[in-house]
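> Fold the following.
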Amino acid sequence: MSATAAPRPIGQYKYYDFVMAAFVTVLLCSNLIGAAKVTEIPLPLLGTATFSAGVLFFPISYIFGDILTEVYGYGRDRRVIWAAFGALAFATFMAAVILALKPAADPFNTDYQTHLNAVFGNTPRIMAGSMVAFWCGSFVNSYVMAKMKVWMQGRRLWMRTIGSTMCGELIDSSLFYVIAFYGIWSDQQLVTVIVAQYLLKTGWEIVMTPFTYKVVNFLKRKENEDYYDIATDFNPFRIRA
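Here you go, the predicted structure:
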């Protein structure tokens, strides 16, 4: 247990880099593949729920964020957040360059360019919303998680994961959809999707609580780490753990 000790070098951990890779992968895929598609599903007693398809997978990144903060501490989660932010920035740049390139003058590539524009044409705005919302929401989530762990002396993990997610996802959902789709969707649709997104993401955290417990317990045992952010510098602009 590392309650007051200085942070261990990241290279001493067996699984930290795998958790980081999983975090970044989930974030990129959920933002690029499903963010712009709005779907509807009928729910018993509740009626029809309207939400972004990406919500089915994006909350997994918050679960990984909770795991990183709980096991390795805020500082190491901060490095992962910045790595993911850099990946989103590069994806935005890459999409802009590819769309700007003139397609080959044959029917297939001309038609293909139209489809690319339809799918990724709004990518800069979506990715701008994703980066701002992700950065703010993830740091709020990690900060609340770390502080609650110290306040609760490591007890009630379920309360900390759900509580931190409720705070982080509120910021994330509100910022992302306003930045990415305001003026594109109607105000009613925008509010409906934001509310549904927030409730579904929070619900995901609750449903996945047993999984979070298993992964946290496994990592704490294998890494011999259970970090408490007692003397942590919570400046989000630092890169060092």
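> For the rest of this, base every contact and every neighbour count on C-alpha atoms.
Noted.
> Next up, the contacts around the residue nearest the centre of the chain.
In the chain, the residue lying closest to the centroid (Cα atoms, centre = their mean) is Ser61, at 4.2 Å. Taking Cα atoms under 8 Å, 6 or more residues apart in numbering, we find Ser61 in contact with Phe23, Val24, Val26, Leu27.
> of those, closest to Gly73?
Phe23 (15.5 Å; Cα to Cα).
> Now do the closest one against Ala118, distance only.
27 Å (Cα to Cα, to the nearest Å).
> Asp77: helix or strand, and which one exactly?
helix 74-100 (DSSP states H and E).
> other SSEs contacting that helix?
helix 16-33, helix 59-72, helix 107-120, helix 123-151 (3 or more Cα pairs under 8 Å, 6 or more residues apart in numbering; DSSP states H and E).
> Please name whichever of these is nearest to Thr48.
Once these are compared by Cα to Cα, helix 59-72 is nearest, at 20.8 Å.
> Of all the helices and strands packed on helix 74-100, which one comes closest to Phe211?
Once the helices and strands packed on helix 74-100 are compared by Cα to Cα, helix 59-72 is nearest, at 9.3 Å.
> burial count for Arg156?
11 (other Cα atoms under 10 Å).
> Now for it: which residues touch it?
Listed by Cα under 8 Å, 6+ apart, Arg156 has no contact partners.
> structure for this one too, so we can compare:
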Amino acid sequence: MSARPLQDRAVLLFIGLAAFFCANAVLAELIGVKIFALEDTLGIAPLNWNLFGQTGSLSFTAGTLLWPVVFVMTDTINEFFGKRGVRFISWLAAALICYGFLFAYAAISLAPASWWVGSMSAQGVPDYQAAFAVVFGQGMWTIAGSLVAFIVGQLIDVSVFHRIRRATGERHVWLRATGSTAVSQLIDSFVVIWIAFVLGPQQWPTSLFLAVSSLNYAYKMGFAIALIPLLYLMRHAITRYLGAARAAQLRADAAAD
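As a prediction, the model looks like this:
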């Protein structure tokens, strides 16, 4: 008699990785509306960079805080569960992002309690309803840009990952991880900002679009490289959790997927 699904360590592993992946993806989309200044956040003087004619502090979307974690999750799932695993969690995450924004808009449309609207005035927020609507509404252009970039980036990532894997076999885990991220995030970093802020109502100039997109891409790639040791650590931990034989079988099945 076969083991029950929830007694199978590989099934539990996939559920855990998928849940963590989806949670990070949804959170990254929700907080991505904020653009933060790196030097001001670190409490240092602006570097007065000049990129495509834009000067000042280095600016990033807040979603970049979580995307490096999503990259590690993607590469780990790719390694052990193959294309079907990554595609499944990517579409699941996209559905959950839509679900989250749907209920965010539902919450915005609820009539606010009169006392609640001014409840944060002392903290500098005279209209709590307006602030809530701006932060959680984000606008259809931002949502559309985020979803298109996310799905396209994930599908490209899994394709490049397995192309490199076929060429290198089980060697050079770091190469297929960073190589797939380099290609997918080049598209993701530019597409989301182009749709959200250039096509959208804000109508960013080309120079600002190129500057912010390039900085976000550089940030993501820097973290993708910095997190390579974490990727190997997770691979080692998963192998210990599943057992060497089961882990090797999963990787072989994923490679043949």
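> and the helices and strands packed on helix 74-100 of structure 1 as CSV, adding distance to Leu199 of structure 1?
As requested, those are exported to CSV (distance: least, Cα to Cα, whole Å):
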stretch, distance to Leu199 of structure 1
helix 16-33, 17
helix 59-72, 11
helix 107-120, 26
helix 123-151, 15
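> Just say which of those is most tucked in.
Looking across those with neighbours counted as mean count of other Cα atoms under 10 Å, the highest average goes to helix 59-72: a mean of 25.
> what angle separates that helix from helix 16-33?
On the basis of axes from the mean of the first three to the mean of the last three Cα atoms, to 10 degrees, helix 59-72 of structure 1 is oriented at 160 degrees to helix 16-33.
> my guess is Gly118 of structure 2 contacts Asp127, does it?
Yes - if you go by Cα atoms under 8 Å, Gly118 of structure 2 and Asp127 touch, sitting 5.6 Å apart.
> re earlier: what range does the helix holding Asp77 of structure 1 cover in structure 2?
The aligned range for helix 74-100 of structure 1 in structure 2 is 83-109, by TM-score structural alignment.
> Just give the closest residue to Ile35 of structure 2, not the sequence neighbours.
Thr61 (4.4 Å; Cα to Cα, 6 or more residues apart in numbering).
> repeat for Tyr16 of structure 1
Ile10 (7.4 Å).
> ok, now Asp188 of structure 2?
Ala149 (4.7 Å).
> Kindly state which residue of structure 1 is aligned to that neighbour.
Aligned partner of Ala149 of structure 2 by TM-score structural alignment: Ala133.
> now swap in Val70 of structure 2 and tell me
That one, Val70 of structure 2, aligns with Ser61 by TM-score structural alignment.
> any idea how far Ile171 of structure 1 is from its match?
15 Å.
> Average offset of the helix holding Asp77 of structure 1 relative to structure 2?
Once fitted to structure 2, helix 74-100 of structure 1 is off its aligned match by 1.2 Å on average (mean Cα distance after the TM-score superposition for structure 1).
> Now do that helix and helix 16-33, the angle between them.
Note on geometry: by the same axes, to 10 degrees, helix 74-100 of structure 1 and helix 16-33 are set 40 degrees apart in direction.
> quick one: helix 74-100 of structure 1 to chain centroid distance?
12 Å (Cα atoms, centre = their mean, to the nearest Å).
> ditto for stretch 70-82 of structure 2
That offset, for stretch 70-82 of structure 2, works out to 13 Å (Cα atoms, centre = their mean).
> Over to stretch 161-171 of structure 1?
Using Cα atoms, centre = their mean, the offset of stretch 161-171 of structure 1 from its chain centre is 11 Å.
> cool, stretch 245-254 of structure 2 as well?
The answer for stretch 245-254 of structure 2 is 26 Å, by Cα atoms, centre = their mean.
> what's in contact with that stretch?
By Cα under 8 Å, 6+ apart, stretch 245-254 of structure 2 touches Asn78, Glu79, Phe80, Phe81, Gly82, Lys83, Ile238, Thr239.
> residues in structure 1 matched by stretch 184-192 of structure 2, start to end?
By TM-score structural alignment, stretch 184-192 of structure 2 lines up with residues 168-176 in structure 1.
> List the buried residues of stretch 41-52 of structure 1.
Thr50, Phe51, Ser52 (16 or more other Cα atoms under 10 Å).
> Output those in TSV, with distance to Met159 of structure 1 appended to each entry.
Conversion of the buried residues of stretch 41-52 of structure 1 to TSV gives the following (distance: Cα to Cα, whole Å):
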residue	distance to Met159 of structure 1
Thr50	27
Phe51	26
Ser52	26
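> Out of those residues, flag the one nearest to Ala35 of structure 1.
For the buried residues of stretch 41-52 of structure 1, the nearest to Ala35 of structure 1 is Ser52 (5.9 Å; Cα to Cα).
> Just give me the match in structure 2 for that closest one.
Counting by TM-score structural alignment, the partner of Ser52 of structure 1 is Thr61.
> now swap in Glu40 of structure 1 and tell me
Counting by TM-score structural alignment, the partner of Glu40 of structure 1 is Ala37.
> Go ahead and confirm its match touches Thr55.
No - assessed by Cα under 8 Å, Ala37 of structure 2 is found out of contact with Thr55, at 11.9 Å.
> tell me, what's touching these two both at once?
By Cα under 8 Å, 6+ apart, no residue touches both Ala37 of structure 2 and Thr55.
> Let me see the contact set for the match of Ser52 of structure 1.
Gly32, Val33, Lys34, Ile35, Phe36, Asn216.
> go again using 7 Å as the cut-off
Gly32, Val33, Lys34, Ile35, Phe36 (Cα atoms under 7 Å, 6 or more residues apart in numbering).
> Report the separation between the closest residue to Leu230 of structure 2 other than its chain neighbours and Ile225 of structure 2.
Excluding the flanking residues, the one nearest Leu230 of structure 2 by Cα to Cα, 6+ apart is Val72, at 7.9 Å. According to Cα to Cα, Val72 of structure 2 and Ile225 of structure 2 sit 10 Å apart.
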